[in-house]
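Engineer: sequence first, then the predicted structure:
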Amino acid sequence: MEVKPFTIRDLQKKKEKNEPVVGITSYNYSIARIADKVGVDWILVGDSVGNCEMGYATTIPVTMEDMLVFTKGVVSGAKRALVIGDMPFLSFQTSPPKAVENAGKFMRLGVSGVKVEGIRCIENIKAIINAGIPVMGHIGLNPQYYFQMGSYMVSGRKKLEWKSIVEAATILEDIGAFSIILEAMVPELAKKIHDKVSIPVYGIGAGRDVDGQILIINDVLGLDFGFKPKFAKQYVDLEKIIYEALSKYKKEVIKGIYPDIEHTY
């Protein structure tokens, strides 16, 4: 039976029906295929691949070339789930033409849209939308501005911040963004944004009063290898499982147990 792809319109329909949307950040064909089978609604190919799969301390070193390689795998694995490409550092900030060009590279791979952090380069974001490319916004904690922030901070702990953050959400809606991610944000502020805008808002560490949740697959599977934010729930210790499997394989090779007759032509 042919699988009907999940679309941006379906995201809006789920919001209207008050049905939670399930998202995951993933970086490869194997996980995308499993997520698709589970019925995850959308997959973000995040620039957090820099931390999770490339060993970087931040997302800053991740390039467009890096993102395109990982995106190819996810698009190949996801037959139903909507796939969004994450615009890495300096891929959309420098100029409107460059922003459109790079967003277009994602679209040619088969994604349904791109995600951008913040609203500082709003004219460049507008240019992407005006070119016919769907854009997901991202406010609250913006990792691409790590060196300006000095640390990863929770947004909204000071009520003085609320006005500007809510305004950022309304600006994104006004220019035509189809949804917004709220990252590391106090739940009260997230609810205020949810109630203020008509487009879907999804939380990653923003409480329950949003239209859906997204987590990073490495956190879900226990492959975070170090820092884990408070909101990241681990559902299995896959690091332990992989360690035990590889240890058993190593032991069998050394002892001459593998390959046995069953695994020999």
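Structural biologist: Structure's in. What do you need?

Engineer: going forward, measure contacts between C-alpha atoms and count neighbours the same way
Structural biologist: OK.

Engineer: biggest helix in the chain by residues?
Structural biologist: In the chain, with assignment by DSSP state H, the single longest helix is helix 238-255.

Engineer: what are the buried residues along it?
Structural biologist: Judged by neighbour count using 16 or more other Cα atoms under 10 Å, the buried positions of helix 238-255 are Leu238.

Engineer: swap in stretch 54-65?
Structural biologist: Across stretch 54-65, burial judged by 16+ other Cα under 10 Å covers 58-64.

Engineer: which parts of the stretch 1-150 of the chain are strands?
Structural biologist: Taking DSSP state E, counting those that start in this stretch to define them, one finds strands in the stretch 1-150 of the chain at 21-25, 42-45, 82-86, 113-115, 135-140.

Engineer: Gln234 is nearest to which of those?
Structural biologist: For the strands of the stretch 1-150 of the chain, the distance to Gln234 is smallest for strand 21-25, at 13.2 Å, taking Cα to Cα.

Engineer: list the buried residues in the closest one.
Structural biologist: 21-25.

Engineer: can you check stretch 64-76 too?
Structural biologist: Using 16+ other Cα under 10 Å as the test for burial, stretch 64-76 gives 64, 67-68, 70-75.

Engineer: ok, now stretch 111-121?
Structural biologist: For stretch 111-121, by 16+ other Cα under 10 Å, it's 111-119, 121.

Engineer: re the thing from before, quick check: the farthest pair among the buried residues of stretch 54-65?
Structural biologist: Spanning the widest gap among these are Thr58 and Met64, at 15.3 Å by Cα to Cα.

Engineer: my guess is Leu182 is in a strand, correct?
Structural biologist: Yes - judged by DSSP: H, G, I helix; E, B strand; the rest coil, Leu182 forms part of a strand.

Engineer: ok, now which ones touch it?
Structural biologist: Contacts for Leu182 (Cα atoms under 8 Å, 6 or more residues apart in numbering) come out as 138-141, 190, 201-206.

Engineer: ditto for Thr59
Structural biologist: 47-51, 88-89, 143-144.

Engineer: mind listing the helices for the stretch 1-150 of the chain?
Structural biologist: Here the stretch 1-150 of the chain has its helices, by DSSP state H, counting those that start in this stretch, at 8-16, 29-38, 49-52, 64-77, 96-109, 122-130, 146-149.

Engineer: about what we covered before: quick one: which of the contacts of Leu182 has the most company?
Structural biologist: Tallying neighbours with other Cα atoms under 10 Å puts Ala190 at the head of these, with 30 neighbours.

Engineer: quick one: it from Ile31, how far?
Structural biologist: Relative to Ile31, Ala190 is positioned 29 Å away (Cα to Cα, to the nearest Å).

Engineer: ditto for Ala206
Structural biologist: Computed as Cα to Cα, the Ala206 to Ile31 distance reads 24 Å.

Engineer: let's bring in a second one:
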Amino acid sequence: MPFTIQDLQRRKQAGERVAMVTAYDYPSALLVGRAGIPMILVGDSMGMVVHGHGTTLPVTVEDIVRHTAAVVRAGTDALIVADLPFLTYSDPESAVAAARRIMQDGGAHAVKLEGGAAVAPIVRHLVAFGVPVMGHLGFTPQAQHQIGIRAQGKEASAARRMLDDALLLQEAGAFSVVLELVPAPLAAEITARLGIPTIGIGAGLGCDGQVQVWHDLLGLFESKPPRHAKPYAKVGALIEEALRSYREEVEAEAFPTAAQSVKMDEAALAEALR
């Protein structure tokens, strides 16, 4: 059965934690489905981990639509949430246009946007038109040039503002809020005070769920993963080993063998060459 935002809400009420992971293409989404993970984020993190940019800012609506459509084609039961890219929700009309493309053409079930009080009216506007919206507080990657890459909410005033922002997003109709790089005690307190679920990333065990980036979780990169990430496998090293073995076999004329080659009747070949 498809996992819905109502199922997510029921999980919170029952005190059951929810796993979420990013996916950006068809094979990744297939594996997520087989693993039984109920939520997928088609994140603008693709700008960095898929397209090689230094930030998420170059990601466009077209990028999100294309990658979301590929994820949707895997046919999983996961709830698929897609990011609204940088500056595509600076006003209600732009937000509706971006959400329409991502949900109609991409097939996403919901969208996610970053920010608190400033975007609450946008959230309210989208929800009024039937768009499920997930919020995002704490470290907001689209604002990294403004706030830096660091934890947010460590000072009393900032913590108070984040709590207020979370309540504003809830009041505006958001069905969930991501808390990224937020002190664990603060994230737990926000989670306790909200009626909607929180999804943590670098925000401790007190959130209602957790989200991790595909490439970090699978250890696809050689570089040290972020502090908040846990590599559950070293898939990158396995892929590199397989590619190296392939190259070595090609160079040694050990691949392809007869098993990977197409046979032909010798008489037919002789006739063709006559």
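Structural biologist: Noted; the coordinates are in hand. Because the structure is a prediction, the values reported are computed rather than measured.

Engineer: ok, the contacts of Leu182 of structure 1 vs Gln12 of structure 1, which is closest?
Structural biologist: Of all the contacts of Leu182 of structure 1, the one with the least separation from Gln12 of structure 1 (Cα to Cα) is Val201, at 10.1 Å.

Engineer: what is the equivalent residue in structure 2 for the closest one?
Structural biologist: Taking TM-score structural alignment, the alignment pairs Val201 of structure 1 with Thr198 from structure 2.

Engineer: related to what we said a few turns ago, take the contacts of Leu182 of structure 1 and write them to a markdown table, including distance to Ala81 of structure 1.
Structural biologist: Shown next, in a markdown table, are the contacts of Leu182 of structure 1 (distance: Cα to Cα, whole Å):
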| residue | distance to Ala81 of structure 1 |
| --- | --- |
| His138 | 20 |
| Ile139 | 23 |
| Gly140 | 25 |
| Leu141 | 25 |
| Ala190 | 25 |
| Val201 | 18 |
| Tyr202 | 16 |
| Gly203 | 18 |
| Ile204 | 18 |
| Gly205 | 22 |
| Ala206 | 23 |
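
Engineer: out of those residues, what pair is the most spread apart?
Structural biologist: Spatial extent of those (Cα to Cα) is set by the pair Leu141 and Val201 at 14.4 Å.

Engineer: tell me the gap between stretch 239-259 of structure 1 and the middle of its chain.
Structural biologist: The chain centroid and the centroid of stretch 239-259 of structure 1 are separated by 33 Å, computed with Cα atoms, centre = their mean, to the nearest Å.

Engineer: my error: substitute stretch 25-43 of structure 2 in the last question.
Structural biologist: 9 Å.

Engineer: which stretch of structure 1 lines up against it?
Structural biologist: Stretch 25-43 of structure 2 corresponds to residues 28-46 in structure 1, going by TM-score structural alignment.

Engineer: quick one: terminal-to-terminal distance for the matching stretch?
Structural biologist: Using Cα to Cα, the end-to-end distance of stretch 28-46 of structure 1 comes to 11 Å.

Engineer: any buried residues in it, and which?
Structural biologist: Of the residues in stretch 28-46 of structure 1, those buried by neighbour count under the rule 16+ other Cα under 10 Å are 28-29, 31-33, 35-36, 40-46.

Engineer: likewise for stretch 95-111 of structure 2?
Structural biologist: Those would be 95-96, 98-103, 106-111, for stretch 95-111 of structure 2 by 16+ other Cα under 10 Å.

Engineer: go on, stretch 124-142 of structure 1?
Structural biologist: Buried residues in stretch 124-142 of structure 1 (16+ other Cα under 10 Å): 124-129, 133-142.

Engineer: now stretch 91-99 of structure 1
Structural biologist: Within stretch 91-99 of structure 1, the residues scored as buried using 16+ other Cα under 10 Å are 91-93, 95-96, 98-99.

Engineer: let's have the buried residues of strand 21-25 of structure 1 in TSV, adding distance to Asp211 of structure 1.
Structural biologist: Shown next, in TSV, are the buried residues of strand 21-25 of structure 1 (distance: Cα to Cα, whole Å):
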residue	distance to Asp211 of structure 1
Val21	6
Val22	9
Gly23	11
Ile24	14
Thr25	17
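
Engineer: quick check: the farthest pair among the residues you listed?
Structural biologist: Spatially, the most separated pair among the buried residues of strand 21-25 of structure 1 is Val21 and Thr25, at 13.4 Å (Cα to Cα).

Engineer: setting the sequence-adjacent residues aside, check what's closest to the corresponding residue of structure 2 for Val253 of structure 1.
Structural biologist: Alignment note (TM-score structural alignment): Val253 of structure 1 maps to Val250 of structure 2. Leaving aside its chain neighbours, Val250 of structure 2 sits nearest to Pro256 (7.4 Å; criterion: Cα to Cα, 6 or more residues apart in numbering).

Engineer: now that neighbour: how far from Glu248 of structure 2?
Structural biologist: Here the criterion is Cα to Cα. By it, Pro256 of structure 2 lies 12 Å from Glu248 of structure 2.

Engineer: how close does the closest residue to Gln93 of structure 1 other than its chain neighbours get to His138 of structure 1?
Structural biologist: Once flanking residues are discounted, Gln93 of structure 1 sits nearest to Cys121: 5.8 Å by Cα to Cα, 6+ apart. According to Cα to Cα, Cys121 of structure 1 stands 13 Å off from His138 of structure 1.

Engineer: okay, the residue nearest to Gln93 of structure 1 and Val236 of structure 1: tell me how far apart.
Structural biologist: 39 Å.

Engineer: I figured the residue nearest to Gln93 of structure 1 hits Ser91, correct?
Structural biologist: No - at 11.2 Å, Cys121 of structure 1 and Ser91 do not qualify as touching, with contact defined as Cα atoms under 8 Å.

Engineer: export the strands of the stretch 1-150 of structure 1 as a markdown table, with columns for distance to Ser179 of structure 1.
Structural biologist: Listed next are the strands of the stretch 1-150 of structure 1 as a markdown table, based on distance: least, Cα to Cα, whole Å:
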| stretch | distance to Ser179 of structure 1 |
| --- | --- |
| strand 21-25 | 12 |
| strand 42-45 | 12 |
| strand 82-86 | 11 |
| strand 113-115 | 9 |
| strand 135-140 | 5 |
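
Engineer: among those, which is nearest Ile165 of structure 1?
Structural biologist: Judged by Cα to Cα, the one of the strands of the stretch 1-150 of structure 1 that comes nearest to Ile165 of structure 1 is strand 135-140, at 7.1 Å.

Engineer: that closest one aligns to what range in structure 2?
Structural biologist: Using TM-score structural alignment, strand 135-140 of structure 1 pairs with 133-138 in structure 2.
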